[in-house]
Every structure is written in C-alpha cells, then in structure tokens.
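Student: give me a model of this one.
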Amino acid sequence: MSVFDVLSERGFIKQMSHENEIKELLEKEKITFYIGFDPTADSLHVGHFIALMMMSHMQRAGHRPIVLLGGGTGMVGDPSGKDEMRKMLTPEFIAHNIECFKKQMSRFIDFSDGKAIIANNADWLLNLNYVNLLREVGVHFSVNRMLTAECFKKRWEKGLTFFEFNYMIMQSYDFWKLHQDYGCIMELGGDDQWSNMLAGVELIRRKEQKPAYCMTCKLLTTSDGRKMGKTEKGALWLDAEKTSPYDFYQYWRNVDDGDVENCLSLLTYLPMDEVRRLASLKDAAINEAKKVLAYEVTKLVHGEEEARKAQEAAEALFGGGVNLDNVPTIEIAAEQMSAKVIDVLTAAKVFSSKREARQMIAQGGLTVKDAVLSDPEATLNPGLFDADKSLLIRKGKKKYFRMLVK
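Tutor: Have a look, this model is predicted:
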C-alpha cells in the first residue's frame, strides 16, 4: 500500500492539482515535499495537527519533508479565511515562536541525519529586491486570476490591502525557492491554502517547465461542519503550559459520538481495522473508543507518561477511582482556607473574571465538594477540606479541580 492509499483511506486528502500524476508519483518514487507554518503564536494548535500527521505519514513512507517556518511570510500574514487584516508581528516575536514550533514538531517528525529539513523563508524573502521580484515572478501572475481566488473573497467588503495581496506571490516564491534549493516538487497543507498552493505549482511549471504538485488535507471539523479545537479558554494548544495534558485529554474524551471515527483516522496511527471496530461501538460502549482516542492523541502530543497521568486523573473522577494526584491542582496558602471562593478561583484562572464566576454560580454550575454553590459571596472554611488538605471543585459538568493547601 502506497502512502497515497494510506492518506486516502484515513480521509486526509481533500484536493489535488494533478490526481493521476500524484498517485503514480507517490507509488513509484520518493519525493521531497513541504508544508509551511506561519509562527503567529508561541505554540502550534490542534489546527496544525492534521498537517503534522500527514507529514509524518509521508515521512514514514520514505518521502522527505521540509518544514518551512514563515519568518518572512509571518511579517505579512495570510488573508485566507480572515475577515480583517492580521495583526503585524515583530521580528523578535516571530523568532521566539519559531523556536517553540521546532521543539513541538520534533515529536512528530524525525529530523536526524537529513531525514527532514527545517527552513525559514525569512532567509530569502526579507532580502528580496522588489523590482527583481516583479521581473522574475510578477510576470507569471494574472491579477484577474488572483482576484478569483477563494482566499481573498471574504475580504472584499472590508477591503483587501495590497500588503496582503502579495501573500500569494510570497508563498509561491517559497515553493519555487525550495524547488531550486532542495528539489522539492510538492506542497501539502490545509484546504484553506488551496489557492496559494495552486499558484506555486503554476509558477514552477511556467518558470521552469518542470512538474510540480500540491495536495490539500481537509480541515479538522465536527460531523456537522464546525471547526474543532475550540475550548472555553480559546484554542486547543499543543503546548502543555497553554493547554494542560489533562484538559487536552478531556477534550478528546468528550467529542461527539459521530466524530470518533474521523478523529481516530486522522489523529492516531491505529490500524484502520481497529479504527472501524472502535467507531462501530454503540451507546455506552462508544465511551471506550473515546478513551482510546483521548489516550492515543495525548500520547502523541505530550508523551506516554503524561497521557497515562491524564487517563488516571479522568478515571479517578469519572470511573470511581481514588487517585486524584493528576487532576489539575490549585495550590493555596493556609490563610486562604477562609477566603471567598470566587476570589480564589479567579486568581487561579479557573474563571477569567469574577463576573464569569458569578454567572456560573447563578446557573448552578459550580460545585464545592459535594454541594452546589448558590451564594456568590460564599467563603471557604477549613472544615471543607479533607484530611490531606484537599478539596474537589467542579466547574460545569466535567471540569474538575483539586484545591490543595500548601
């Protein structure tokens, strides 16, 4: 089975520039390909996860990946799917984010012995001569064609700046540059990048009269079309400091039944026979499939030990276990044992504000020990704490915290 068959069976592939040629190429040859990542934050998020998994499957099949970090394109910002212009980032912020990305990617991609390459497009984009770029690349782009691109359509009403209009040219130049330097012949990426990727393919084919290809993977969405990876705290990050392994585990443990097969196919390496078996479970039994999903995905992102801890914490809370050591912990000083509940929980970032805390209490959504809190002015008291000086707090139906006196 070629990697094309693997990616097809697991549901990765959305669009291809030259389907028959790509299929034959991946069956018969080992190629160099790339995926670009703009460093707009100091952590990858779950939206990058599918692209990393697609890259990993390609590498496992013997193809060489280039991770292209957007030190240059990040200075402009991709308008694809955006209602307004992205915030401009400083070079220092971008450089810091690139270092964070490199560490996280090494969990998915093997960079040893030249098996994969990391490149930064700042190395060539920031030193480009504008007139030379117009002469070398600009002549190959039709403005009429660019204006029909899906990535620009959302911006018509508010206005698309010329600044952002150049992004497609920059991304196409990246592909051409990687083609020149490394023999890269294929770009992979999310389906929202289709227009930009196609432009790069066409640039190489026109400028070099050589084959080049692109293939998109579908975006991570729920069965009813909503984007996955959003939590009440924002994005689902791959950095343990931004989204704890326990919260990460719980996100996948609580996906809808209809999303289990899709997530197992795209976000784990489980054989497809096992994926289909787990996804076919009905009613209460589907929870076993969700536990497998949560464990496998957390193991990939955070390592086996953190996945085990998250699993044990969840079992302790929901499966009648007793070990709460790995439940998210809020440490308080002894003098806070009589403080206002909402003061302590807001300071610990359980709530983003006291207003949010009061709203949840008014809705009966905060439980302290075994009692639903009804008074927003209620205080803690030493008698609430167990012998080990811990106290279990529940926010909503499924978010648990262990308050512990230092």
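Student: every contact and neighbour count from this point should use C-alpha atoms.
Tutor: Noted.
Student: nearest the geometric middle of the protein, what residue?
Tutor: Centroid-nearest residue in the chain, with C-alpha atoms, centre = their mean: V46, separated by 2.0 Å.
Student: ok, now which ones touch that residue?
Tutor: 229, 235-238 (C-alpha atoms under 8 Å, 6 or more residues apart in numbering).
Student: mind putting these into TSV with distance to T268 and neighbour count?
Tutor: Below are those laid out as TSV (distance: C-alpha to C-alpha, whole Å; neighbours: other C-alpha atoms under 10 Å):
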residue	distance to T268	neighbour count
G229	16	18
A235	20	16
L236	17	21
W237	17	24
L238	15	24
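Student: quick check: strands, which of those residues are part of them?
Tutor: Of the contacts of V46, the ones assigned to strands by DSSP state E are A235.
Student: S374 is in contact with A362, correct?
Tutor: Yes - if you go by C-alpha atoms under 8 Å, A362 and S374 touch, sitting 6.6 Å apart.
Student: wait, L219 sits on Q193?
Tutor: No - with contacts counted by C-alpha under 8 Å, L219 stays clear of Q193, the gap being 10.5 Å.
Student: helices of the stretch 251-400 of the chain, residue ranges please.
Tutor: Shown for the stretch 251-400 of the chain, the helices assigned by DSSP state H, counting those that start in this stretch span residues 260-267, 272-279, 286-302, 304-318, 341-347, 354-362.
Student: which one of the ones you listed lies nearest to L160?
Tutor: helix 260-267 (34.0 Å; C-alpha to C-alpha).
Student: quick one more, to check against the first:
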Amino acid sequence: MNVYDVLKERGYIAQATHEEEIRALLANEKVSFYIGFDPTADSLHVGHFLGMMVMAHMQRAGHRPICLIGGGTGTVGDPSGRTDMRQMLTDDIIEHNCNCFKKQLQRFIEFDEGKALMVNNGDWLRKLNYIEMLRDIGPHFSVNRMLAAECYKQRLEKGLTFLEFNYMIMQAYDFMELNRRYNCKMEMGGDDQWSNIIAGVELLRRKYETPAYGLTFTLLTTSEGKKMGKTAKGALWLDPSKTSPYEFYQYWRNVNDSDVKNCLSLLTFLPMEEVIRLSSLENEQINEAKKVLAYEITKIVHGEEEAAKAQEAAKALFSGQGVLDNAPSLKISAEMLGSRLLDLLVEAKVFASKGEAKRIIQQSGLSLNNEKISDIDRLLTSADFSDGFCMLKKGKKKHYRLTLSNN
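Tutor: Purely as a prediction, here's the structure:
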C-alpha cells in the first residue's frame, strides 16, 4: 500500500497541497521530506510524538526524513496558535534544548547510512544578510496574504510583533534551503502549521519553478476536540526524568473510551485490523484495549523493558498482583516521621499546594494503606510502615509507594 494511503487510513492526514501528485510522488520516488522541531523546552512532548510517528511510517516505506532542529527559528518563536508572544530564549538555552532534542529523536528514527538526516536551521539562518534576504525573498510574499494567515490571527488580537511576523518567512526559507542542500521536496507538520507550510511550497514554486509539496497531520485531540497530553503536572514529556514511564503508561491507560481507536491508530504500529478489533470492544472489555494502547506507546517511547515495568506496577497497584517494586515510589526519611502527612506530600509534590491537599482530604480522596485519611493534621509514623513501605492513594487513579529511608 502507498504510504500516503497508510497515513490516510490511520487518520494522520489533515490537509495536503497536491493530494494526487503527492500520492504519485511517494509511489514512484524515494522522497526526502522534513519536519521541524523548535527547541522551546529541554524535552520533546507527546504533541511532537505524532510527527515522529509520521516520520517513522515514511521511513519504513523507504523515504528519507530530515529532522530540522530550530536553532534559528527558536530565537524568534512560532506565533501559531498563540494569543501572547513566546518567551525569548537565550542562545545557551537554545543550544542546550537542541542537544536534548537530538538525543531523543535518535531513539525514534534510524539515522545510520544516511537513512535520515538531522540538521539545525541556525547553520544558515544565523548567517543571513538581512538586505540580501529581503531582496531575494521579499518580493515573493504578500503582506495582505500573510496577515490573513491562520497562524497570525490570534496574535493580531493582542498585537503581532514584527519579530514574530518574520517567522513565516524564516520557515519558508528553511524549505528552500533544504531543497537546495538535500533535494527535499516535501514539508510536513501539525495542522496549525498549514499557513507556514504553504508559504514554503509557494516560495519554491514561484522562485525556482520547483515542484514542492506540503502535508499537515491532525493534531492530537480528544473526541471532544481538546488537546491531549496535558497532565496535572503540565505537558506529557518524552523525557523519563520529566514524566516517568509509569506516569506515561497511566496517562494512556486512562484515556476515554471514545479516544481509544484514534490513539491506537495514530500512536502505535499495530495493524489496522487489530486497531479496529480492540477499539470495538465494549463495556469492561475496552479496558483490555487501553492496556494494549498504554503498553505499545510506552514501549515505543521508553523501550520494552520500561513498558513491562510500568505494566507490572499498574497490575500490582490496581489488582493486587505483580511486583510493587516497579510502582511510583516516594522516599521518606526516617527523620521526617512524626511530621504531618499533608506537609510531606506537598513537599514531595504529590499535591501542588496545601490548599489542594486539604480539599482532597476533606473530600475523602486520600488513603493510606487502604484507610481513608480524614484528619488534615494526621501524622506519618513508623507504625504506618510494614517491611519498609506503605501505600498511598490519591483520588481513584494515583498510587504511590512510600519507602522509608535512613538517609
């Protein structure tokens, strides 16, 4: 099957500039394509993961991904989907974040023997002569069309800075440069990048009469249209030090029933026949599909060993079977015994604040060793520990293994 049809069947494709031409191109050539990642943080998150899955499907079909790290565009910040200006990052932070991205991307895409490339747009954008770029690129951009672009609309409400206004031009320049250097013929990105991608496609076609193509993939949203990947702690990160494999596993284990098929299609490599079978399960059986979903995604992101540990921990906590050693653990110093449980849990960031802790305790949402905690002044003592640990439950789905440490 043509990889375009694979992407379409699995629900990735949102928009394409030249659908039939792209389908024919992918059927008849080994195509170099790119997706850009701006280094706005020191880790990729689950929103990026969708693009990485697209790259993996394309690479498996014989095409060459170019992972473009935004060492240049990151100095400006993409205004797409924003109501306020992004925080400007220092060069040192941008370099650090770029290096973090490189390490993570290498776990998903095969770069050996030129099967994929990783490049940094800072290599050319930081060297540009402003006047030369204006004369070379400026005539091919209409300010009226740029202002009408979806990526600028929300920013116009509060005021679009000239700095941000240049972002579309910089992204289009990237496509042109990658075409020159690597014969890159296609740009891909999330559907919020449609206007920016069209700008690059049109620049190449107008300036050089070069065939160029753009494709956007659907954003990762729930059946209600809300963005997925947000947790109580913030984004669902791919870095295990920011979101543990267990937390990552549990996020997918707890998705709504109506989101199971979409997640299985977009975020796993399971055959569509299996996706359809699993997502058609009903009532309690749908939980089996969610377990498969959580395991498969965690395996891709964190590896088979960590996925198995997360699965084992979930089994131990929720069904009383399995190995508790793999459950999320909090160390409690022996010196802290006799302190208020509430204070210890706020310090350990189980609760964001004392106010949240008090509210949940008053709502009977906290248990220690299967006993409801009703007293906000309840102390944690050695009597709560058996074999060096005790079990804490926050709400219906958050479990922690408190271990006693002598340090």
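Student: and for D377 of structure 2, nearest residue in space, chain neighbours not counted?
Tutor: Closest residue to D377 of structure 2 apart from its sequence neighbours, by C-alpha to C-alpha, 6 or more residues apart in numbering: R340 at 5.8 Å.
Student: looking for the alignment partner of the one you found in structure 1.
Tutor: Using TM-score structural alignment, the partner of R340 of structure 2 in structure 1 is K340.
Student: state the number of residues packed around that match.
Tutor: Using other C-alpha atoms under 10 Å, K340 of structure 1 is surrounded by 15 other residues.
Student: that one contacts D375, doesn't it?
Tutor: No - look at K340 of structure 1 against D375 with C-alpha under 8 Å: they stay out of range, at 10.4 Å.
Student: which neighbours do these two share?
Tutor: Counting by C-alpha under 8 Å, 6+ apart, nothing touches both K340 of structure 1 and D375.
Student: verify the stated contact: the residue nearest to D377 of structure 2 with T381.
Tutor: No - in this structure R340 of structure 2 lies outside contact range of T381 using C-alpha under 8 Å: 9.3 Å.
Student: and the closest residue to N381 of structure 1 other than its chain neighbours, what is it in contact with?
Tutor: Take N381 of structure 1 and drop its neighbours on the chain: the residue closest to it by C-alpha to C-alpha, 6+ apart is S338, 4.6 Å away. Applying C-alpha under 8 Å, 6+ apart, we find S338 of structure 1 in contact with 379-382.
Student: where in structure 1 does stretch 299-306 of structure 2 fall?
Tutor: Going by TM-score structural alignment, stretch 299-306 of structure 2 sits over residues 299-306 in structure 1.
Student: mind listing what's buried in the matching stretch?
Tutor: In terms of neighbour count (16 or more other C-alpha atoms under 10 Å), stretch 299-306 of structure 1 has its buried residues at 299-302, 306.
Student: export these to TSV and append columns for distance to M53 of structure 1.
Tutor: Formatted as TSV, the buried residues of stretch 299-306 of structure 1 follow (distance: C-alpha to C-alpha, whole Å):
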residue	distance to M53 of structure 1
K299	14
L300	10
V301	11
H302	15
E306	20
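Student: closest one to E150 of structure 1 out of those, please.
Tutor: Closest to E150 of structure 1, out of all of the buried residues of stretch 299-306 of structure 1 and judged by C-alpha to C-alpha, is V301, at 31.9 Å.
Student: didn't the closest one look like it was pressed against S106?
Tutor: No - look at V301 of structure 1 against S106 with C-alpha under 8 Å: they stay out of range, at 10.2 Å.
Student: roughly how far does the residue mapped onto Q106 of structure 2 from structure 1 sit from L300 of structure 1?
Tutor: Counting by TM-score structural alignment, Q106 of structure 2 corresponds to S106 in structure 1. To L300 of structure 1, S106 of structure 1 is 11 Å away according to C-alpha to C-alpha, to the nearest Å.
Student: and if you look at R107 of structure 1?
Tutor: Distance from R107 of structure 1 to L300 of structure 1, by C-alpha to C-alpha: 7 Å.
Student: what does K398 of structure 1 give?
Tutor: 23 Å.
Student: again with G234 of structure 1
Tutor: From G234 of structure 1 to L300 of structure 1 the distance is 21 Å (C-alpha to C-alpha).
Student: what does V344 of structure 1 give?
Tutor: In terms of C-alpha to C-alpha, V344 of structure 1 sits 34 Å off from L300 of structure 1.
Student: please apply the same query to S8 of structure 1.
Tutor: Plainly put, S8 of structure 1 is 21 Å away from L300 of structure 1 if you go by C-alpha to C-alpha.
Student: quick one, what contacts the closest residue to D239 of structure 2 other than its chain neighbours?
Tutor: Excluding the flanking residues, the one nearest D239 of structure 2 by C-alpha to C-alpha, 6+ apart is S43, at 5.9 Å. Contacts for S43 of structure 2 were tallied using C-alpha under 8 Å, 6+ apart; they are 97, 100-101, 104, 237-239.
Student: hmm, back to that, so of the helices of the stretch 251-400 of structure 1, which one's packed in deepest?
Tutor: Among the helices of the stretch 251-400 of structure 1, ranked by average contacts under mean count of other C-alpha atoms under 10 Å, first place goes to helix 260-267 (a mean of 23).
Student: give the contact list for the residue nearest to R10 of structure 1 when sequence neighbours are not counted.
Tutor: Sequence neighbours aside, S265 is the residue nearest to R10 of structure 1 in space, at 5.0 Å (criterion: C-alpha to C-alpha, 6+ apart). Counting by C-alpha under 8 Å, 6+ apart, S265 of structure 1 touches 10-11, 272, 275.
Student: do K185 of structure 2 as well
Tutor: 31-33, 179, 211-213.
Student: from N262 of structure 2, how far off is it?
Tutor: Separation of K185 of structure 2 from N262 of structure 2 (C-alpha to C-alpha) stands at 29 Å.
Student: where do the strands sit along structure 1?
Tutor: Counting by DSSP E, the strands of structure 1 are 13-16, 32-37, 64-69, 117-120, 186-190, 213-217, 230-231, 234-235, 329-332, 366-368, 371-372, 390-395, 399-405.
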